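Visitor: could you work out the structure for the sequence below:
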Amino acid sequence: MLAVLEVTLPVFALVFCGYVAAGRKMLPDKAVEGINAFVFRFALPAMLFRVIALRPIGELIDWRYTIGYVIAALAVYALVYRLARQGKLGGPPADGAHAAALSLHVTHGNVGYLGLALVAEVSAKALPTVALTIILDIVVIVVLSMVLMELQRGRERAGGSSPWVPVFASLSRSPLVLSMAAGLVVSFGGWQLPTVVDNFTRLLGGAAGPGALFAIGAALGGARLRFDREIWALLAAKLVLYPVAVALSLFLVFRPDPFVAAIGVLCATLPGASNSFIIAQRYGVPTGAISAATAGGTALSVFTVSLAIWLLGLR
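Guide: The predicted structure follows:
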């Protein structure tokens, strides 16, 4: 266990640095926004591009893992959605958009920011699995959630355009989506990166890990930790139910390479991503529970992620 903590504690210490810096106003608000913008628009896209582009497409697409992970995610998503609609998550019955936002929080972990940095410390050979997980999260979970929210808001407006138009318009502007698409093109074509591009993306991508971890803490710096029945339900679903469902699907049913399965379960143990809050806010969905569960989950994940790494044998 000590060997595990030697990996996880430095990672979460960077998150704590960002939390303290923002919470104690060591950084102006504009600086925090600038750090987030740099990580989201430059560093992480460069890192994701390299992870995908430098590997043959056959090393990225693992169909056993893909099907097993997606089925587990959709099963948990459907369960949380139904419980939220029935008011069995500790809060009042939710409409379709609110239920979709809560389900998104549970099944869309912080793989892009926290996962890439953490897994890079565990094993660099696991990064393609993390990249594949991010692709699956965006293509399946995020798109499904945005469609459900668009459908709900369309019904409230008594009509409206197709939900697919705003969803794909939003995704087409995302730097992460664009960088992964570019990486897939290079990988599929079997092309070698020019030396200048290779060096540029390597230098820029090298800032993604520490920058993302600091940005996570800075984003939570002003958040107050609170726990009520609904928050505990969301935390239990995100930090316990979801990784257990992914583990059962991957280890017992679809059985990809055990190391790949372990990395998938580790990705599932990560706390909820701030994207859930941002997307919910955009659609006018109540965000109090999501915000609190994101902050609480990030604080608790120093223990749950360390335990998962130990149980999975990822040293």
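Visitor: contacts, neighbours, all on C-alpha from now
Guide: Fine.
Visitor: now for L307: which residues touch it?
Guide: Under the criterion of Cα atoms under 8 Å, 6 or more residues apart in numbering, L307 has no neighbours.
Visitor: can you tell me the element it falls in?
Guide: Element membership of L307, judged by DSSP states H and E, is helix 288-312.
Visitor: now M146
Guide: If you go by DSSP H and E, M146 is part of helix 143-156.
Visitor: give me the helices and strands touching the helix or strand just after that helix, please.
Guide: Where DSSP H and E defines the elements, the next helix or strand beyond helix 143-156 is helix 164-172. Contacts defined by 3 or more Cα pairs under 8 Å, 6 or more residues apart in numbering; DSSP states H and E place helix 164-172 against helix 143-156.
Visitor: this one next, for a side-by-side:
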Amino acid sequence: MLAIFSITLPIFVLIGTGVIAGRFLGLERGDLRGLSNFVWYFALPGLILRAFVLHPISDFLHLNYLLLYMTASLLTFGISLSVARFARGKTLTESALMALGSSSSNSGFVGFPVASLVVGPLAPIGLALNMIVENLIILPAGMVLAEDGQRGGAGALTALRASLISLIRNPLIISLFIGAAISASGLDFKDLSLFHAIDMLANASGAVALFIVGATLASTKATGSLLPDAAQVSIGKLVLHPLSALAVAFLMPGLEPEMRKMAIIFASSPMLTVYPIIGQRFGYQDMSSAALLMATTASFFTISIMLALV
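Guide: Coordinates of the predicted model:
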């Protein structure tokens, strides 16, 4: 158990530091937006580029891992959507947002720092593959269904078009393509001065991302009326998603044990930090904020338990 806490404690110390800074240093949303933009547009793309420079393109062709993570995420999405829509009578829009929160991990800000402490150099590869699933499948599915629900069936095409445009502009997707081209070229970029700059950006990603998560939580509130919905999303994210990954991992022959561990660890992380922003777009900011607060707080315990299992 001490070995587990030695992994999780630094993660949550950094999140706690962000909470303290958000509460007592007067950090405003504009400050956090600037830090988030730094991580989103520079540090995480640098992390992905560094992984492609340091690894041959063949290391990223883990189709079994991609299938595992995609299947677990879609399974979680479908179950969460069905429970909210048919068992609890929620609207299609709210059901889609709850499913999105349950199945989209905060791979860059929480999952990667934890995975890097467990599986080391495999973590950036997992992050790159997760970005494909989350940005090309889960996020568009949630947004299209939520838009469709709000517009009574007339908004799906508009939402799909907006999702495609967003993908083209996504810095992580852009860095994936650039990194793949660099890796496939076979040229050695490690000794270039530019690579050292990328390396410095990549090293900053984990700590700054966790600090942002904590500072965001400091300004997030939850009320009693939101607890049932927040609880469903949190249980879906912290229990159903990693258990789905665990189940699919055991059903997939030929997958390396470290890859199985990595998928479960990434699936165990709470939802995207921008989840309340997505919720705000559809009028469900309070629900999504409460879910983010609940899931991130509870993840200290659930991630520790999941690490013990793997």
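Visitor: coming back round to it: buried residues in the helix holding L307 of the first structure, which are they?
Guide: 289-299, 301-302, 304-310, 312 (16 or more other Cα atoms under 10 Å).
Visitor: go on, stretch 144-162 of the first structure?
Guide: So for stretch 144-162 of the first structure, counting by 16+ other Cα under 10 Å, buried means 144-153.
Visitor: ok, now stretch 6-25 of the first structure?
Guide: Across stretch 6-25 of the first structure, burial judged by 16+ other Cα under 10 Å covers 7-8, 11-12, 14-23.
Visitor: just tell me what S174 of the first structure corresponds to in the second structure.
Guide: When the second structure is aligned by TM-score structural alignment, S174 of the first structure is paired with N170.
Visitor: give me the distance between stretch 175-185 of the second structure and the centre of its chain.
Guide: 22 Å (Cα atoms, centre = their mean, to the nearest Å).
Visitor: contact partners for the match of S174 of the first structure?
Guide: N170 of the second structure touches nothing, counting by Cα under 8 Å, 6+ apart.
Visitor: again with V76 of the first structure
Guide: Taking Cα under 8 Å, 6+ apart as the contact definition, V76 of the first structure lies against 103, 107, 241-242, 245.
Visitor: in the second structure, what residues pair with the helix or strand hosting it?
Guide: If you go by DSSP H and E, V76 of the first structure is part of helix 63-85. Aligned using TM-score structural alignment, helix 63-85 of the first structure spans residues 63-85 in the second structure.
Visitor: buried sites along the matching stretch?
Guide: By 16+ other Cα under 10 Å, the buried positions in stretch 63-85 of the second structure come out as 64-85.
Visitor: for stretch 243-256 of the first structure, same thing?
Guide: Within stretch 243-256 of the first structure, the residues that count as buried by 16+ other Cα under 10 Å are 243-251, 254-256.
Visitor: could the residues you listed be laid out in JSON lines, adding secondary structure and distance to A124 of the first structure?
Guide: Formatted as JSON lines, these follow (DSSP: H, G, I helix; E, B strand; the rest coil; distance: Cα to Cα, whole Å):
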{"residue": "P243", "secondary structure": "helix", "distance to A124 of the first structure": "22"}
{"residue": "V244", "secondary structure": "helix", "distance to A124 of the first structure": "24"}
{"residue": "A245", "secondary structure": "helix", "distance to A124 of the first structure": "25"}
{"residue": "V246", "secondary structure": "helix", "distance to A124 of the first structure": "22"}
{"residue": "A247", "secondary structure": "helix", "distance to A124 of the first structure": "21"}
{"residue": "L248", "secondary structure": "helix", "distance to A124 of the first structure": "25"}
{"residue": "S249", "secondary structure": "helix", "distance to A124 of the first structure": "24"}
{"residue": "L250", "secondary structure": "helix", "distance to A124 of the first structure": "21"}
{"residue": "F251", "secondary structure": "helix", "distance to A124 of the first structure": "22"}
{"residue": "F254", "secondary structure": "helix", "distance to A124 of the first structure": "24"}
{"residue": "R255", "secondary structure": "coil", "distance to A124 of the first structure": "22"}
{"residue": "P256", "secondary structure": "coil", "distance to A124 of the first structure": "19"}
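Visitor: so the helix holding M146 of the first structure versus helix 63-85, what angle?
Guide: Orientation check (axes from the mean of the first three to the mean of the last three Cα atoms, to 10 degrees): helix 143-156 of the first structure against helix 63-85 gives 30 degrees.
Visitor: touching helix 143-156 of the first structure from outside, list them.
Guide: The contact list for helix 143-156 of the first structure (Cα under 8 Å, 6+ apart) reads 95-98, 100-101, 103-104, 160-161, 163-164, 167, 279, 283.
Visitor: next, F189 of the second structure: secondary structure please.
Guide: Secondary structure, DSSP: H, G, I helix; E, B strand; the rest coil: F189 of the second structure is coil.
Visitor: re earlier: what's the farthest-apart pair in the contacts of V76 of the first structure?
Guide: S103 and A245 (14.4 Å; Cα to Cα).
Visitor: what about R224 of the first structure, how many neighbours?
Guide: 12 (other Cα atoms under 10 Å).
Visitor: likewise for Y284 of the second structure?
Guide: Neighbours of Y284 of the second structure (other Cα under 10 Å): 17.
Visitor: hmm, it is touching E94, no?
Guide: Yes. Counting by Cα atoms under 8 Å, Y284 of the second structure does reach E94; the two are 7.4 Å apart.
Visitor: spit out the contact partners of G111 of the second structure.
Guide: 105, 265-269.
Visitor: at 7 Å instead, please
Guide: 265-266, 269 (Cα atoms under 7 Å, 6 or more residues apart in numbering).
Visitor: adding secondary structure and neighbour count, write these out as CSV.
Guide: Formatted as CSV, the contacts of G111 of the second structure follow (DSSP: H, G, I helix; E, B strand; the rest coil; neighbours: other Cα atoms under 10 Å):
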residue, secondary structure, neighbour count
I265, helix, 27
F266, helix, 29
S269, coil, 30
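Visitor: all set now, cheers.
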